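Engineer: could you look at this predicted model? Sequence included:
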Amino acid sequence: MVDRQGLKKDLKMYLITDSNILEGRDFYKCIEDGLRAGTTMLQLREKDIDGGEFLEKALKLRELTRKYGVKFIINDRIDIALLCDADGVHVGQSDIDAKSARKLIGEDKILGVSARTLEEAQKAKEDGADYLGIGTMFSTSTKLDAKSVSFETLEEIKQKVDLPFVLIGGINLDNVGKLKPFNPDGYAIISAILKEQDIYAEVKKWLEVI
C-alpha cells in the first residue's frame, strides 16, 4: 500500500516534463537541474514522441530520480511505467480508467488521477487513486482544451474527498498566492519552470514561495 502521509510531502514541488517548452535545450540537463534544486516529484509527460523515445526518456529519468531520491511518475503509459519501475502512474479522464490502472500497477505503486469535478474526484477515490491532480486552475498554453476549475468546485472537492491533491494548470509565481488558502499538498508545474533559462534557480524560487 502507498503511504499517503509520506506522499503529501512528495507532492509539494511536482515538476512535469514537456520537451517542446525547452526549445532545443538539453532535456536531461534541464530536468536534472530541477531535481538538483529540490523538485520532490517528477512526471514524464510527453505528448509528441513515439513509444521508443518515451521509454528511453523514462529509463534515463528513472536513474536520475533515484540519484536525487525523487518520486517518479509516468503520465498515461502504464506499460512504460512498469518497464522502467517508476513509482507510479498518472491518468487523465480520457486515459485508461483508474480502476483498470490500479489492477495493472498493483497496490504498491502510486496512482494519480486528474479531476475537474466533484464527481470525477469521488470516482477516482473509489477506484483506488492515491492523489488527485485538480485543474486547470488558470488558462494554460500546454493544455489548450482544458476547462478551468472554479474555486468553489476546488473547495467542494477538498471538503468531500479525503485524498492528497496537487493543483495544476497555468499556475505561476504571480498567481500561486490565490491558491494558497486552499492549502494543497503541492503544485504541478510545467511551463512556469521549464520556460526559464535557469531552471535550478526557478525551482529554488518556487520552494521559497510555497
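Structural biologist: Alright, I've got the coordinates.
Engineer: C-alpha from now on. contacts and neighbour counts both.
Structural biologist: Noted.
Engineer: give me the distance from the top helix by length along the chain to the chain's centre.
Structural biologist: Longest helix in the chain by number of residues (criterion: DSSP state H): helix 51-68. Counting by C-alpha atoms, centre = their mean, to the nearest Å, helix 51-68 is centred 16 Å from the centre of its parent chain.
Engineer: tell me which helix or strand Glu155 sits in.
Structural biologist: Per DSSP states H and E: Glu155 is located in helix 151-160.
Engineer: what sits up against the helix or strand following that helix?
Structural biologist: Counting by DSSP H and E, the element after helix 151-160 in chain order, helix or strand, is strand 165-168. For strand 165-168, the external contacting residues (C-alpha atoms under 8 Å, 6 or more residues apart in numbering) are 8, 11-12, 131-137, 184-189.
Engineer: can you give the distance of strand 165-168 from its chain's centre?
Structural biologist: With C-alpha atoms, centre = their mean, you get 8 Å for strand 165-168.
Engineer: alright, now check it against this:
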Amino acid sequence: MKDHTIDYKLYLVTNRYDYSDDQFLDIITTACKSGVTLVQLREKSVSSKRYFELALAVKKITDRFNVPLIIDDRVDICLAVDAAGVHIGDSDLPVTVVRQMLGPDKILGVSVKSVERADEIITQGADYFGVGAIYPTKTKVVTKHTSIETLKAIVSRVNVPVNAIGGIKEHNIKTLQGSGIAGICVVSDIMQADNVESKVKQLLQAVEKII
C-alpha cells in the first residue's frame, strides 16, 4: 500500500559517473544514513539486466534505512524489484498508462517543465512533480531551463508535492525561498561530494530553512 507520508525534502537522484559499483553503493549508503529522504536510481544507458541488478543492490540499502526507492523511467524494473515507485519524463509512456501499469499503490513522479504540462497531467495519477531544470546541469540528461517564476506558478496550481530539480546545490537553495516546494532533487552536490555525510546534513539544514 502506498505511503502517503512520503518526505520529499531531500531527494537524491543518482549518477554513477566513473565510480566502481562499490564506490557508487557506498555513496548511496552514506547518503541514506545521513538523512536523504528519497533515492531515485537513474540509469540512461545500461542493459535491462544491468539496471535490474543495480536496482536490487540499491534497494537493499534503501530498505535498510527505510528510504523509498524510485526507479527512473523503467516501470518494468520498478515492478521487478518492488521499488516504491517510478519517475517518468516527457519521452516516456503516458502518465495514465504508467499509472495503470503500476496500480494504485506505487508512487508515480513526473517531470514537468511548464504550467501547461502541469495542467495537462494533474488529473492523470501523478503523486508528485519534479520541476526543472532550475539551473544548468552537467548530468547526461537533456534538460530545458525552467524559471523559478514558472516553478512557483506550477506549485500554486497543483495539489501534489513539487520538487525543484536541475543544478540544485547548497549555495543556491536559498533562491527557492517562498516557492512553496516540498523539497529539492540533488545529483552532483551529493554524488560528487568530498564528504557525503557532511554535505547531506548541510543540504538538509539549507532546505529546511526554505520549505
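Structural biologist: That came in fine, so what should we check first? As the structure is a prediction and not an experimental result, all values here were calculated from the model.
Engineer: TM between them?
Structural biologist: With the length set by TM-score structural alignment, normalised by the length of structure 1, the two chains reach a TM-score of 0.93; 207 aligned residues with a C-alpha RMSD of 1.6 Å.
Engineer: the longest helix of structure 1 maps to which residues in structure 2?
Structural biologist: Aligned by TM-score structural alignment, helix 51-68 of structure 1 falls on residues 48-65 of structure 2.
Engineer: and Asp145 of structure 1, that one's in a helix?
Structural biologist: No: read with DSSP: H, G, I helix; E, B strand; the rest coil, Asp145 of structure 1 is coil and lies in no helix.
Engineer: Gly133 of structure 1 is in contact with Thr117, isn't it?
Structural biologist: No: between Gly133 of structure 1 and Thr117 there is no contact under C-alpha atoms under 8 Å: 11.2 Å.
Engineer: the alignment partner in structure 1 of Val86 of structure 2 in helix, strand or coil?
Structural biologist: With the correspondence set by TM-score structural alignment, Val86 of structure 2 lines up against Val89 in structure 1. Following three-state DSSP, the label given to Val89 of structure 1 is strand.
Engineer: distance of Val89 of structure 1 from Ala192 of structure 1?
Structural biologist: 23 Å (C-alpha to C-alpha, to the nearest Å).
Engineer: compare those two (neighbour count), which wins?
Structural biologist: Val89 (27 against 18; other C-alpha atoms under 10 Å).
Engineer: that older thread, any idea how far the match of Val86 of structure 2 lies from Glu107 of structure 1?
Structural biologist: 12 Å.
Engineer: can you count the residues close to Glu53 of structure 1?
Structural biologist: Other residues close to Glu53 of structure 1 by other C-alpha under 10 Å number 11.
Engineer: mind listing the strands for structure 2?
Structural biologist: 10-13, 38-41, 69-72, 85-88, 107-112, 128-131, 162-164, 183-186 (DSSP state E).
Engineer: superposed on structure 1, what's the mean shift for the shortest one?
Structural biologist: Mean deviation of strand 162-164 of structure 2 relative to structure 1 after superposition (mean C-alpha distance after the TM-score superposition for structure 1): 0.6 Å.
Engineer: what residues in structure 1 pair up with that strand?
Structural biologist: Using TM-score structural alignment, strand 162-164 of structure 2 pairs with 165-167 in structure 1.
Engineer: got it, and the last one?
Structural biologist: Using TM-score structural alignment, strand 183-186 of structure 2 lines up with residues 186-189 of structure 1.
Engineer: flag every buried residue along that stretch.
Structural biologist: 186-189 (16 or more other C-alpha atoms under 10 Å).
Engineer: next, format the residues you listed as TSV and append distance to Asp50 of structure 1.
Structural biologist: Below are these laid out as TSV (distance: C-alpha to C-alpha, whole Å):
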residue	distance to Asp50 of structure 1
Gly186	30
Tyr187	28
Ala188	24
Ile189	23
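Engineer: what is the nearest of these to Ser94 of structure 1?
Structural biologist: Of all the buried residues of stretch 186-189 of structure 1, Ala188 has the smallest distance to Ser94 of structure 1: 19.0 Å, by C-alpha to C-alpha.
Engineer: if I look at the residue nearest to Ser179 of structure 2 when sequence neighbours are not counted, how far off is Gly180 of structure 2?
Structural biologist: In space, Ser179 of structure 2 comes closest to Lys152 once its chain neighbours are excluded; the distance is 5.0 Å by C-alpha to C-alpha, 6 or more residues apart in numbering. Remark: distance between Lys152 of structure 2 and Gly180 of structure 2 (C-alpha to C-alpha) = 7 Å.
Engineer: got the contact list for the counterpart of Phe24 of structure 2 in structure 1?
Structural biologist: The equivalent of Phe24 of structure 2 in structure 1 is Phe27 (alignment by TM-score structural alignment). If you count contacts by C-alpha under 8 Å, 6+ apart, Phe27 of structure 1 has them with Ser19.
Engineer: and the gap between Phe27 of structure 1 and Leu61 of structure 1?
Structural biologist: Taken as C-alpha to C-alpha, the span from Phe27 of structure 1 to Leu61 of structure 1 is 10 Å.
Engineer: could you do Gln159 of structure 1 as well?
Structural biologist: 35 Å.
Engineer: and those two? which has more neighbours close in?
Structural biologist: For Gln159 of structure 1 versus Leu61, neighbours defined as other C-alpha under 10 Å are more numerous around Leu61 (21 against 11).
Engineer: quick one, what contacts the more buried one?
Structural biologist: 28, 72.
Engineer: check Pro68 of structure 2 too.
Structural biologist: Counting by C-alpha under 8 Å, 6+ apart, Pro68 of structure 2 has contacts 37-39, 62, 83-84.
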